[in-house]
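>>> Sequence plus the predicted model coming up.
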Amino acid sequence: MSSELLPRTAVPLGITDPVERARAELKAALNAIEEKANVPKRAAKATERAKVSARRFADRNPTGAALAAVGVAVTVGAVVWGVVRLYTR
């Protein structure tokens, strides 16, 4: 298997030299920590997945998407109204 096909967080198979194996494991561990700790990158990926899913749903069911958008707007409006009402009391 070519190293170009491996994820950044994987250790290549077949490394026999213990020093090279330790370096590869350290590199993979550091890459995994970087992937896990990079919250903005993870949030951007999750947002993109949600947008794709919402577009797919809207393409399949435009009426349901419109109703969902209205429902979200009403819910957000009610929450904001409730917070403001509690704050002003």
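Sure thing, it's come through.
>>> from here on, contacts and neighbour counts on C-alpha atoms
OK.
>>> How about the contacts made by the residue positioned nearest the centre of the chain?
Residue closest to the average C-alpha location in the chain (CA atoms, centre = their mean): Ala46, at 2.9 Å. For Ala46, no contacting residues are found, by CA atoms under 8 Å, 6 or more residues apart in numbering.
>>> next up, a second structure to put side by side with the first:
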Amino acid sequence: MTNSEQQLPRTVVPGGIVDPVQSARAELKAALAAIEVKGNVPRRLEKASQRAAVKARAFADRNPVGAIAAAIGLAAVAGSLVWVIARALSR
């Protein structure tokens, strides 16, 4: 394997495969990897939450007052949402 082939994502079929059997296997392997990546919702949510946490930390470092205001705003929205749901269920 060359260095450029090692850097390819799992969902990419490497080029230069001449044998049709090897080509079909490589395509199947890439298709299964793509299905796993798309279908693994918990892993995708974990990665998205990690990206959001990194962005939130960077925002808080750049603008601490804005981060506090955003946290208060999110808490108010979450509290309001809980209140609306609780009120709707109690009726």
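Alright, I've got the coordinates. Note that the coordinates shown come from a computational prediction; the quantities given were computed from them, not determined experimentally.
>>> Fetch the TM-score of the aligned pair.
After superposition, the two chains reach a TM-score (TM-score structural alignment, normalised by the length of the first structure) of 0.94; 89 aligned residues with a CA RMSD of 1.0 Å.
>>> And the residue nearest to the centre of the first structure, what's its match in the second structure?
Counting by TM-score structural alignment, Ala46 of the first structure lines up with Ala48 in the second structure.
>>> Tell me where the first structure has helices.
Along the first structure, counting by DSSP state H, helices occupy 18-37, 39-60, 62-88.
>>> which residues in the second structure does the longest one match up with?
This points to helix 62-88 of the first structure. By TM-score structural alignment, helix 62-88 of the first structure lines up with residues 64-90 in the second structure.
>>> What residues sit buried inside the matching stretch?
Neighbour-count burial for stretch 64-90 of the second structure flags Ala67 (criterion: 16 or more other CA atoms under 10 Å).
>>> and what of stretch 30-43 of the first structure?
Of all the residues in stretch 30-43 of the first structure, those buried under the rule 16+ other CA under 10 Å are Asn31.
>>> Start and end of it, how far apart?
End-to-end span of stretch 30-43 of the first structure (CA to CA, to the nearest Å): 20 Å.
>>> which residues are contacting it?
Contact with stretch 30-43 of the first structure is made by Arg8, Thr9, as judged by CA under 8 Å, 6+ apart.
>>> cutoff 6 Å now
Applying CA atoms under 6 Å, 6 or more residues apart in numbering, the contact partners of stretch 30-43 of the first structure are Thr9.
>>> So the alignment partner in the first structure of Pro14 of the second structure versus Ala43 of the first structure, what's the distance?
The equivalent of Pro14 of the second structure in the first structure is Pro12 (alignment by TM-score structural alignment). Computed as CA to CA, the Pro12 of the first structure to Ala43 of the first structure distance reads 28 Å.
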